[in-house]
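A.B. asks: generate coordinates for the sequence data below:
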Amino acid sequence: MKQRSPWATLAVLALAQFIVVLDVTIVNVALPDIQADLGFSAETLQWVISAYTLLFGGFLLLGGRMADLLGPRRVFVAGLLLFGVTSLVGGLATTPEFLIGARAVQGLGGALLSPAALAILTMTFAHGRERNIAMGVWGGLAGLGGTLGVVAGGVLVDSLSWQWVFFVNVPIVLALVALIPVFVPDMRHNEDRPRGFDTAGAVLGTGGLLAIVYAVVRAEPRGWGSFEVLGFLIGGVVLLGAFVLVESRSKAPLVPLKLFRSRALSVSSVSLALNGAGFLSMFFLTAIYLQQVRGDSALQAGVHFLPMGFAAVLGAVAASQLVQKVGTRTVQLGGSVLSLAALILLSRADASGAYAAELLPGFVLFGLGIIGVAVPAQIAAVSEVEHHEAGAASGAVTTMYQVGGALGLAIVTTLSITRTTDALASGVAQQQALVEGFQRGMLIAAFFAVANVVVTMVTPQIQPTAEQLTEAAAAA
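C.D. replies: As a prediction, this is how the structure comes out:
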């Protein structure tokens, strides 16, 4: 059998993960064009982001389980093909429902692809220095994808059309599928574990979350006391209760509930969910605000986001160093405070103030803050679990981050739209009404940061090892 270079394998895996992360941010700067072209309402536009995020988070653990049982390369290829096909379908969408459906299935593709790719990576590189380097490259490229996505999206929207933020994935996927047989080995876990996929758990958990998010979104036009909203809220809670029951009885659960006996894991999960809520809300509202209020082109909006991305990269390096010196809780608390300060600063921005004075400081502080929470929280999450359960723990907190982002976005967007609608009804000009909605949204997001400060107070103080730092870099 021909010997494959592990570094060539890493290149293929990292590029696949790169486009999955890229797709989260590249779409944000295209949202105003998508809204205008397909006729999205202000309430439903968030589903372009939430459909992807919820299905990605809701099926991430099932994707990891499938990789264990069917072989990671097989699941990796399946997820990659699904991601590519739905990218093409999304670009061809002509109605809001069509695009939301494509984004949901695209999220499912990402949920199959990402854990399978990480499984191949960990089996390709032996424990030690080489794996540490590989994990660092993996985590670094994933972070770079998020940063470059806003600029790439702006270039594609301004020079071609919004459809190209989806079409761009297709040639990359085709190239990767052609390279996989050459560079990616077919590996299997040799573990004596119960065989089963726990599909019921994935469907119940994701269905419950979708119902709750839908209820929150419909609360703005229908009212919180409406039959529709209350029905979906109650239905969502019932489905999530059934999910917990199924997980507690399953021989091969997606989420081993015993993991949450660990205080560090439980608290870290909540903290990462709040971090996701603040990040996705801020990113969504600000992308629209920059273009619809301040008159940015898609490219200008992307460039204006760059300082936040660069600050996050620098923050990751600084946080990794600081946690070894002062402990995880101290760094996490600092990150939460920085995020809070950033959101308060952004909530004061208006339609005409200078970018350098009103937005740049908030962007830089927010980039430092979100990563200042993420790195120590990821480390703490795996600190008290057995080594063989570290993957499940990491998957659980990553899912919480995605789910928290979707729920937070629904809450913030609903309250922001309510403020804008009320302002318009009282005779305020449209631009000022949009500013008031944006400002309220930032303040609601700031409440998530306040909650994170409180949560951080009860998280354990941990001095991490080099191995724990590596795991956190890969999972972040």
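A.B. asks: when you work out contacts or count neighbours from here on, use the C-alpha atoms and nothing else.
C.D. replies: Noted.
A.B. asks: the longest helix seen in the chain packs against which elements?
C.D. replies: Looking across the chain with DSSP state H, the single longest helix is helix 390-425. Here helix 390-425 touches helix 47-70, helix 199-222, helix 263-292, helix 360-381, helix 430-456, going by 3 or more CA pairs under 8 Å, 6 or more residues apart in numbering; DSSP states H and E.
A.B. asks: one more time with 10 Å
C.D. replies: helix 47-70, helix 96-124, helix 199-222, helix 263-292, helix 360-381, helix 430-456, helix 466-475 (3 or more CA pairs under 10 Å, 6 or more residues apart in numbering; DSSP states H and E).
A.B. asks: the longest one to helix 430-456, inter-axis angle?
C.D. replies: Spelled out, that is helix 263-292. Using axes from the mean of the first three to the mean of the last three CA atoms, to 10 degrees, the direction of helix 263-292 lies 170 degrees away from that of helix 430-456.
A.B. asks: this one as well, want them side by side:
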Amino acid sequence: MPVTTDNETSPLALKPRHERVAGNPGGRPGLTLAAVAVVQFMVSLDLSVVNVGLPQIAAGLGFSAVGLTWVIHAYALTFGGLLLLGGKAADRYGRKRVLLLGLAVFGLASLVGGFAQDPGQLVAARAVQGIGAAAVAPAALALLTSTFPTGKARVRAFGVWSAVNAAGGALGVLIGGVLTQYASWRWVMFVSVPMAAGALALAWRAVAADPPPIRNGRPDVLGAILATAGIALLVLGVVRTDQYPWTSPITLTTLAGAAALLAAFVYVERTTTRDPLIRLGLFANRSVAGANAYNLLVGGAMASAFYFMSLYLQLVLGTGPALSGLEFLPFALGVVAGSILAIKLGYRLAPRTLLISGGLLTAAGFAWFGLISPDGTFITDVLGPSIVASVGFGLCLGPIVSIATAGVAPHETGAASGLLNSSRQIGSSLGLAALGTVAHNRTGQAVTPIALNNGYALGLTLSAALLVAAALIALIVLRRTSPPARSASNDHTGPAVSDRVSVE
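C.D. replies: Take a look at the predicted model:
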């Protein structure tokens, strides 16, 4: 039977205010939120900061058209594939310790990538960046969940998190464009170095020391290797369909190998004597399963749309890198506005309603993007759909995180956070691989603005279709819940977005 959890009747709700807000004893909630915000901004920015610089990176290092996508895939694959291990490590070895180590790895990889001299070096550096991000992201999100366990403070904390998460992704395009045009594409890598150093210093000061960890066996490293290798092989098989058709022996063998590795991952998780990477029973919770399926599709749509629009502005409309980045600013502002609106609506509407509405609104914006033309302009082809899609995307961010971590045992919050981040990054990589290949096939060998426009338009339309599918998942999988009404008392209350969710 489904059980509805309610913060007004739970033991947690009877605790004093400072105990509910500061779930991380010895830490400073405000500074912890600031540290998590800086970390999330940096991680999100690095997913998009290279997009505008891709043409210059290709020219400078000699990437092929299809090979260029691996600048994005290398980061997304290691990030997504190792997030579960990162979450488990945060639960086992301490969130602060894993956060600091991940920031150090991320900063060093960014520095090395900026000095890359050939495609292999840059792709390798991006892969190591992903490893650092896989440690940082779940540790930071688990800290946020434990520091703000319920109440109005949780709503605001997740609102801040979602705003900086979205702003990092959107402003990354602007920052990348300015750096590429006025400095060098190498600075899209170097820019993360001072951010990682600043986040490390802030986290060192703000985050409380971890309590003694509970260690129930060794982490399942084999599971992490199998998951990452399986996903990487799957992406490789999809990306190479421009050279080897879907029915070719090479493609079929590659995809079969990916399926075998992923099946082995599931088997290992069910039978391992070590601490499983992810407890498969988590997926019995419809909120967790639905949120991650939703996030998978949203990740694929957003990564593909950013990629296509960056290339459309530069290669079809002939816009320079800096101006292209500036033209993404309305999208960034729209996402922030949508995130703030989600906080306001979070007290009146159920999370499921916000996910459906936000997904459909973003889909409408991407469908509008799909009408781009070779002789289009920023005002007619970019500005309007940017506003519609970005506000819709902002509406989704806070609710999806809150739903995916609600009802999860405290010792599994890192794993649940890693799972949510993983579904987003895996979706990004698979979505870009599939939609990028489809767009490339539509374009063919021609490099004229008309041919490129046709490919990008198709990719953007398919991105809209992914978001419609995500909204359907929210409608069908997630249970209906009551809007979280405000408490009648005079205390801090105002239930969090996730305070009333159905769990199995």
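A.B. asks: can you tell me the closest non-neighbouring residue to the residue positioned nearest the centre of the first structure?
C.D. replies: By CA atoms, centre = their mean, the first structure has its centre lying nearest to residue 402, at 4.5 Å. Leaving aside its chain neighbours, residue 402 of the first structure sits nearest to residue 57 (5.2 Å; criterion: CA to CA, 6 or more residues apart in numbering).
A.B. asks: check residue 292 of the first structure too.
C.D. replies: Excluding the flanking residues, the one nearest residue 292 of the first structure by CA to CA, 6+ apart is residue 32, at 7.4 Å.
A.B. asks: which residue numbers in the second structure does the helix or strand where the one you found lies align to?
C.D. replies: Using DSSP states H and E, residue 32 of the first structure falls within helix 31-38. Using TM-score structural alignment, the residues of the second structure aligned to helix 31-38 of the first structure are 54-61.
A.B. asks: ok, average deviation of that stretch from the first structure?
C.D. replies: Mean deviation of stretch 54-61 of the second structure relative to the first structure after superposition (mean CA distance after the TM-score superposition for the first structure): 1.3 Å.
A.B. asks: for residue 444 of the first structure, see how far away residue 364 of the first structure is.
C.D. replies: Distance of residue 364 of the first structure to residue 444 of the first structure, computed by CA to CA, to the nearest Å: 20 Å.
A.B. asks: residues near the aligned partner of residue 217 of the second structure in the first structure, how many?
C.D. replies: Residue pairing (TM-score structural alignment): residue 217 of the second structure is matched to residue 195 of the first structure. Other residues lying near residue 195 of the first structure total 12 when counted by other CA atoms under 10 Å.
A.B. asks: so who does the residue mapped onto residue 155 of the first structure from the second structure touch?
C.D. replies: The pairwise alignment with the second structure assigns residue 155 of the first structure to residue 178, based on TM-score structural alignment. Applying CA atoms under 10 Å, 6 or more residues apart in numbering to residue 178 of the second structure gives the contacts 52-53, 172, 184-185, 187-188, 320-326.
A.B. asks: what about the residue nearest to residue 292 of the first structure, distance to residue 297 of the first structure?
C.D. replies: Distance from residue 32 of the first structure to residue 297 of the first structure, counting by CA to CA: 10 Å.
A.B. asks: can you check which residues contact both of those two?
C.D. replies: Common neighbours of residue 32 of the first structure and residue 297 (CA under 10 Å, 6+ apart) are residue 291.
A.B. asks: hang on, the earlier thing: buried ones among the contacts of residue 178 of the second structure?
C.D. replies: Among the contacts of residue 178 of the second structure, those classed as buried by 16 or more other CA atoms under 10 Å are 52-53, 172, 184-185, 187-188, 320-322, 324-326.
A.B. asks: which of these sits closest to residue 33 of the second structure?
C.D. replies: The closest of these to residue 33 of the second structure turns out to be residue 172 (CA to CA; 20.9 Å).
A.B. asks: so which of the buried ones among the contacts of residue 178 of the second structure comes closest to residue 115 of the second structure?
C.D. replies: Distance to residue 115 of the second structure across those (CA to CA) is lowest for residue 187, with 9.6 Å.
A.B. asks: translate that closest one into the numbering of the first structure.
C.D. replies: Superposed on the first structure with TM-score structural alignment, residue 187 of the second structure falls opposite residue 164.
A.B. asks: check residue 370 of the second structure too.
C.D. replies: Matched to the first structure by TM-score structural alignment, residue 370 of the second structure sits across from residue 347.
A.B. asks: surely that match touches residue 438?
C.D. replies: Yes - between residue 347 of the first structure and residue 438 there is a contact at 7.2 Å, judged by CA atoms under 10 Å.
A.B. asks: who touches both of the two?
C.D. replies: Taking CA under 10 Å, 6+ apart as the criterion, residue 347 of the first structure and residue 438 both touch residue 444.
A.B. asks: so between these two, which is more surrounded?
C.D. replies: Neighbour count, other CA under 10 Å: between residue 347 of the first structure and residue 438, residue 438 has more, with 30 against 24.
A.B. asks: that one and residue 291 of the first structure, how far apart?
C.D. replies: 12 Å.
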